[in-house]
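In: can you look at this prediction? I've put the sequence above it.
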Amino acid sequence: MGDLCVGPFVRAIRPDGVAIWTEWSHACEVTLTVTEADQNAGQEPSSLVTHVRTVLVGGRYYALSQLTGLQPATWYTYQVAASEQQKEPEPAVAETTIQCFRTLDLPDAQNTLRLAYGSCRKLSGIEPDALSAFGSWLTASVEQRESVWPHILLLIGDQIYADDFTGRRKQKRFHNQPDPEAEPVATQSFEDFALMYQEAWTDQGVRQVFAVLPTYMIFDDHEISNGWNTSSMWRANALQHGFERALVDGLVAYWVYQGWGNIGMNAPDEHDLLTIMQQAARDDQDVLEDLRACIRKVIYQEQALKWHYTIPTMPPLFVADVRSDRPAILDGRDPANVAPRIMSMEQMEELRAWMKEHAEVTTLLVSSVPAILPSLISFAEYIMGMRPLHGNAVGSLQRFGHMLAGMQQKVALRMSFDHWPVFGATWRELVKLFATRTRDIIILSGDVHFSYAIQARRTLFPSRRRPTIYQLVASPFKNELEQRDKRLISGTAWMKRAIYGGLYTSILPMRQEKSTKRVPHDMLFQNVVALVTLSPQTHKKGQYAIRQVYLGVKNGKSEEVGSTDIHT
């Protein structure tokens, strides 16, 4: 009988369906039983049941159980069980873990949407674990789940730290210029990455969070290595120094543990990796090499593979890939001659079309790295991303522009500038896209190891008829900003407003818990989970009032440590 190793995790959610992800010790048939939670007294409980075979990847067994035919905005309890050779299935999870989920509202319901989000969870640190503590917060508030629990959880980067192989061995970090003498990260295999996910996700508090909240994920750099794809030459340098296997196996592991659950309810023919998983469930063959072959083609730019996706919430949500989709130079071109981009033109075009489709409503954009940072930092990144002579100059001006671009790139790498403003081409496209909007854009990000909220407009003069970008940031779950960086960021906090790159930005007030006093610098430097509540404005169709609350850890428990209210 297969034992449950990791999970169960509630993953993709719809008004009429759900996907539950699990990892098992042996091959088995997984039975998912779902029962409506709030049936009338005396009514015989009716359940829906589905069965799937495990999928074999690298000697490990996984299942993504999908069930449709559910009612919207409804609470369900569920059980997962495993059986072999026609034996009766046995429950796989201890009764101490609450297992339930709520389906999404119908898009036209015009109800409040609650989100939880955050990023950056490094197990080796001694800091309190905000995501684990959040599990106890959910358990304590289970009776009020309809009014206080978030409808979905967004994990937006650095769910593992692949360059911090805790408990087994330390890997040397691969930066933009790999050290040929260093222990090669290519020794990291799929099994190495899988062990890291298993270690990260078997914590009881985290397991409880994933067992009840529909969870969507996207990678940032530490899923592969610190600084992954920071520059357009990163991939070429990595491949030249023997890092292919780490890149390939890291992305295979990301797919199995994170990406599959994001889009698992889509039709298999919509994604090459879904097709491979569907075939694997039928023939019981290990598909590690098939997944590797597909992703290897992506690494060498022989094939495109989408990691970005949308979620059918209201307001609607687009989860962008701003890490792996950065164009890489593999053909020897000089990077100083290439306009820096944080995502491909193809993904930007999809984002543009999606924004147009939802032109009459506030939209949510998830970007693992922030688009807008505190004023002085964001301005400095924007300056390093400018290419005023790119594509226009000739002769000596062209040579000067080439030299200037090379200097800008060196400074950006030295200062770890890795966010939207330093990628000039896509920054201009984002600002141009914003200029076409009549409704607000809310961007949710992590990465930077401190938390804040900033607004940006196209004009100095606020107007009800002009939309606003609200950049909300929550980071980390469990990590710590180095004191040097903390002093640097705090030292620049005096600059609350800035004008650059077509935007006027200003930091938003953050209030202390149960107080009108502001948090110092309007920034939090501690481990948090952020809760965002979006309430539809009855007098402004398509607009939402926004409240963000940060839950920190005090005496091992989740407690409010700061909040920001935005009235649009």
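Out: Done, it's in.
In: contacts and neighbour counts: CA atoms only from here.
Out: OK.
In: spatially central residue in this structure, please.
Out: Ile156 (2.1 Å; Cα atoms, centre = their mean).
In: surely that residue meets Val448?
Out: No: using Cα atoms under 8 Å, Ile156 is not in contact with Val448; the gap is 11.7 Å.
In: about what we covered before: got a list of what the residue nearest to the centre of the chain touches?
Out: 117-119, 217-220, 366-368, 445-446 (Cα atoms under 8 Å, 6 or more residues apart in numbering).
In: for Thr215, see how far away Ser324 is.
Out: 21 Å (Cα to Cα, to the nearest Å).
In: again, but for Phe417
Out: Taken as Cα to Cα, the span from Phe417 to Thr215 is 29 Å.
In: Phe400 belongs to a helix?
Out: Yes: with DSSP: H, G, I helix; E, B strand; the rest coil as the criterion, Phe400 is assigned to a helix.
In: against Arg387, how distant is it?
Out: Taken as Cα to Cα, the span from Phe400 to Arg387 is 11 Å.
In: and stretch 221-228, how far from the chain's centre?
Out: Distance of stretch 221-228 from the chain centroid (Cα atoms, centre = their mean, to the nearest Å) equals 14 Å.
In: can you pick the most crowded of the contacts of Ile156?
Out: When neighbours are taken as other Cα atoms under 10 Å, the top entry among those is Ser119 (35 neighbours).
In: tell me the contacts of that residue?
Out: 155-159, 445-447, 474-477.
In: try 7 Å
Out: Neighbour list for Ser119: 155-159, 446-447, 474-477 [criterion: Cα atoms under 7 Å, 6 or more residues apart in numbering].
In: hmm, back to that, any chance of TSV for the contacts of Ile156, columns secondary structure and distance to Asp105?
Out: Shown next, in TSV, are the contacts of Ile156 (DSSP: H, G, I helix; E, B strand; the rest coil; distance: Cα to Cα, whole Å):
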residue	secondary structure	distance to Asp105
Tyr117	strand	19
Gly118	strand	23
Ser119	coil	26
Met217	strand	21
Ile218	coil	23
Phe219	coil	27
Asp220	coil	29
Val366	strand	20
Ser367	coil	24
Ser368	coil	26
Ser445	strand	24
Gly446	coil	27
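In: presented hereafter is structure B, for comparison with structure A:
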Amino acid sequence: MKPGTNAELLIGPLLRRVVGTRATIWVETSAPALVRVRAGDAGGESHTFTAFGHHYALVVVEGLAPGTTAPYEVFLDGSLVWPEAGSQYPKSVIRTRDRDDGAQPVRLVFGSCRETTQHVTARKLPPDALDAYARRLMLADEPAPDLLVLLGDQVYADIPSPAVKRFLSRHRKDGHDGPAHEVVSYEEYTQLYLESWRDPEMRWLYASVPSVMIFDDHEIIDDWNSSAAWRDDIKQQSWWTERIASGLASYWVYQHLGNMEPDELAADPVYQKVIAAEDATEVLHDFAIGVDANGGYQWSFALDVGRTRLVVLDNRCNRVLDPERRSMLPPAEWEWLADQAHGDYDHLVVGSSLPWLLPPGVHHLEAWNERIATSPRPRVSAFAERVRRAFDLEHWAAFHQSFDALAALFARIGAAPSGPSSISVLSGDVHHSYVARALFGARVAAPVHQLTCSPVHNQVPSFMRPMLQVGWWRIPATVARALARAARVAAPSVRWRKVAGPYFGNAVGTLDHDGRSARVTIEGTTTDGALRTVAAVDLAS
């Protein structure tokens, strides 16, 4: 704590968005405070807002010079709190692109599924790939990325670390009816972020590289919104209302808030209500309950970096689960996606926490399962639902119409005379990494690839590895397709083939765009915590 202030910096700063000559910095503090950020002659300030007994601010820094790198400082009530005194880490900086940045290269670093580095279990996890990347970036031997794209499972509410489990035991009163070893309340969610985001290397990385984030299921619970039957069952749990309210409210505060650029913040009705309230607890609680019950809030977002268009999709919260019209996105969001996919850019990147292209054998199995889950015979549909939950069969392949709709959109964009030179889908979730290419034929000029990089710090259960490997083999895929055909599942509207992988270790991906060229590199961790290239693929040819 610094003299002159009662507030400390609990989490942050997180450098979230850099747009032109403005940037946003997110912080959590221990008490209400005036947060001021200074980067040379540029700066900004904001009072914290309060929710659930915690204090946060998102500061808009204005007046940055184009094409510059500016170290920045954070002050609470006038006292310097960042950089920390005696820190061994390089200074955090804000990098802006040139005013006319169309010719500048673009670098996106991506990954998903990160259990905190302090997570200790009976299994030994390989080294953390983002930690390894942060340590290498500190050496300044390579260009810093324009954006860190985190594709889900930034925290695990249903698989907390031993330290968080001990907090749950101390925090809860006798007779609490929630799961004994899972996070339920907002206060418990804060422990997940406190533990994960204060990891020293991660703290430096988040403070030094702009980031955007989207949830997957583990921010809430495994298999979240996998089916209408799943929702019917989970709503019978007495603790579910608090879990979903806390999960969505904390996600909005810790992750989604920073996805918005300054102009979007000014137009977001939830943000305006939050900063206007003396205490935003009720605002966020009611918002979360309403979103879960009725939708109406768009978590998906889009942004441009140079000549690259990034569109990040909500694959979880706003799913349509009616068995007769299952869809990854509601109708209005499909229209929004189509609008965003059209425009003047060189490369289209779609962030989807769940892979669009799976191993073909797994794809056909999921499509078969979706069909028989609607069987009029109760025993058959019940069996299909049990299989769906046991093997997590709820990706794009299990939303067959959505899979084909996304394929049609890519075909239309990729075939346009002035279309992009590459289309890439960035995904995670499946705890292994691979590159696959969609085979649209000569009519679609732009190459379309699935780039899956997962996990950052986790591992796939050993019993699932053979299924994921053989899913790419021709004979198992043919058998699975025959099963789907027997259930009267139409063939997918596009074929695809594996280009690289699968790789089952912890990994981080880098997508580089330079003019009309595109290249992806996936790097896995070594036993000593360094990174090595496990896949490198040119994407624009």
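Out: Perfect, I can see it now. Quick caveat: nothing in here was measured; it's all calculated off a predicted structure.
In: can you pull the TM-score for these?
Out: Superposed pair, TM-score by TM-score structural alignment, normalised by the length of structure 2: 0.85. Supporting alignment: 499 aligned residues with a Cα RMSD of 2.8 Å.
In: how about the residue nearest to the centre of structure 1, what's its partner in structure 2?
Out: Ile156 of structure 1 maps onto Leu151 of structure 2 when the alignment is built from TM-score structural alignment.
In: swap in Asp418 of structure 1?
Out: Using TM-score structural alignment, Asp418 of structure 1 pairs with Glu394 in structure 2.
In: now its match. Nearest residue, chain neighbours left out?
Out: Nearest non-adjacent residue to Glu394 of structure 2, counting by Cα to Cα, 6 or more residues apart in numbering: Ser226, 5.6 Å away.
In: what is the neighbour count of the one you found?
Out: The number of residues packed around Ser226 of structure 2, counting by other Cα under 10 Å, is 23.
In: can I assume Leu483 of structure 2 sits in a helix?
Out: Yes: per three-state DSSP, Leu483 of structure 2 lies within a helix segment.
In: helix, strand, or coil at the residue lying closest to it once chain neighbours are set aside?
Out: What sits nearest to Leu483 of structure 2 in space, not counting adjacent residues and going by Cα to Cα, 6+ apart, is Trp368, at 6.8 Å. At Trp368 of structure 2, secondary structure determined by three-state DSSP is helix.
In: kindly provide the distance from Trp368 of structure 2 to Arg377 of structure 2.
Out: For Trp368 of structure 2, the distance to Arg377 of structure 2 equals 16 Å [Cα to Cα].
In: ok, those two, which is more surrounded?
Out: For Trp368 of structure 2 versus Arg377, neighbours defined as other Cα under 10 Å are more numerous around Trp368 (27 against 10).
In: the more buried one against Ala486, yeah?
Out: No: judged on Cα atoms under 7 Å, Trp368 of structure 2 makes no contact with Ala486 at a distance of 8.6 Å.
In: which parts of the stretch 51-200 of structure 1 are helices?
Out: Applying DSSP state H, counting those that start in this stretch to the stretch 51-200 of structure 1 gives helices spanning 130-140, 145-148, 190-201.
In: now, of the ones you listed, which is deepest in the fold?
Out: helix 130-140 (a mean of 22; mean count of other Cα atoms under 10 Å).
In: elements contacting that helix?
Out: For helix 130-140 of structure 1, the elements it packs on are helix 204-212, strand 544-554, strand 557-566, judged by 3 or more Cα pairs under 7 Å, 6 or more residues apart in numbering; DSSP states H and E.
In: let's have those in TSV, adding distance to Cys5 of structure 1.
Out: Listed next are those as TSV, based on distance: least, Cα to Cα, whole Å:
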stretch	distance to Cys5 of structure 1
helix 204-212	11
strand 544-554	28
strand 557-566	26
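In: got a markdown table for the ones you listed, with distance to Val57 of structure 1 and mean neighbour count too?
Out: Formatted as a markdown table, these follow (distance: least, Cα to Cα, whole Å; neighbours: other Cα atoms under 10 Å):
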| stretch | distance to Val57 of structure 1 | mean neighbour count |
| --- | --- | --- |
| helix 204-212 | 22 | 23 |
| strand 544-554 | 37 | 21 |
| strand 557-566 | 36 | 20 |
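In: and these: which comes nearest Tyr504 of structure 1?
Out: Nearest to Tyr504 of structure 1 among those is strand 557-566; the distance by Cα to Cα comes to 17.1 Å.
In: surely Arg484 of structure 1 forms part of a helix?
Out: Yes: per three-state DSSP, Arg484 of structure 1 lies within a helix segment.
In: which position in structure 2 aligns with it?
Out: Matched across to structure 2, Arg484 of structure 1 falls on Phe463, judged by TM-score structural alignment.
In: over to Leu288 of structure 1?
Out: The alignment partner of Leu288 of structure 1 in structure 2, by TM-score structural alignment, is Thr281.
In: follow-up on the earlier one: separation between the residue nearest to Leu483 of structure 2 and Gly111 of structure 2?
Out: Distance from Trp368 of structure 2 to Gly111 of structure 2, by Cα to Cα: 29 Å.
In: how about Val291 of structure 2?
Out: 27 Å.
In: re earlier: isn't the match of Leu288 of structure 1 right next to Phe52, touching?
Out: Yes: Thr281 of structure 2 lies in contact with Phe52 (Cα under 7 Å); the separation is 5.1 Å.
In: return the residues in contact with the corresponding residue of structure 1 for Val37 of structure 2.
Out: Here Val37 of structure 2 is matched to Leu32 in structure 1, going by TM-score structural alignment. Residues near Leu32 of structure 1 by Cα under 7 Å, 6+ apart: 49-51, 65, 78-81.
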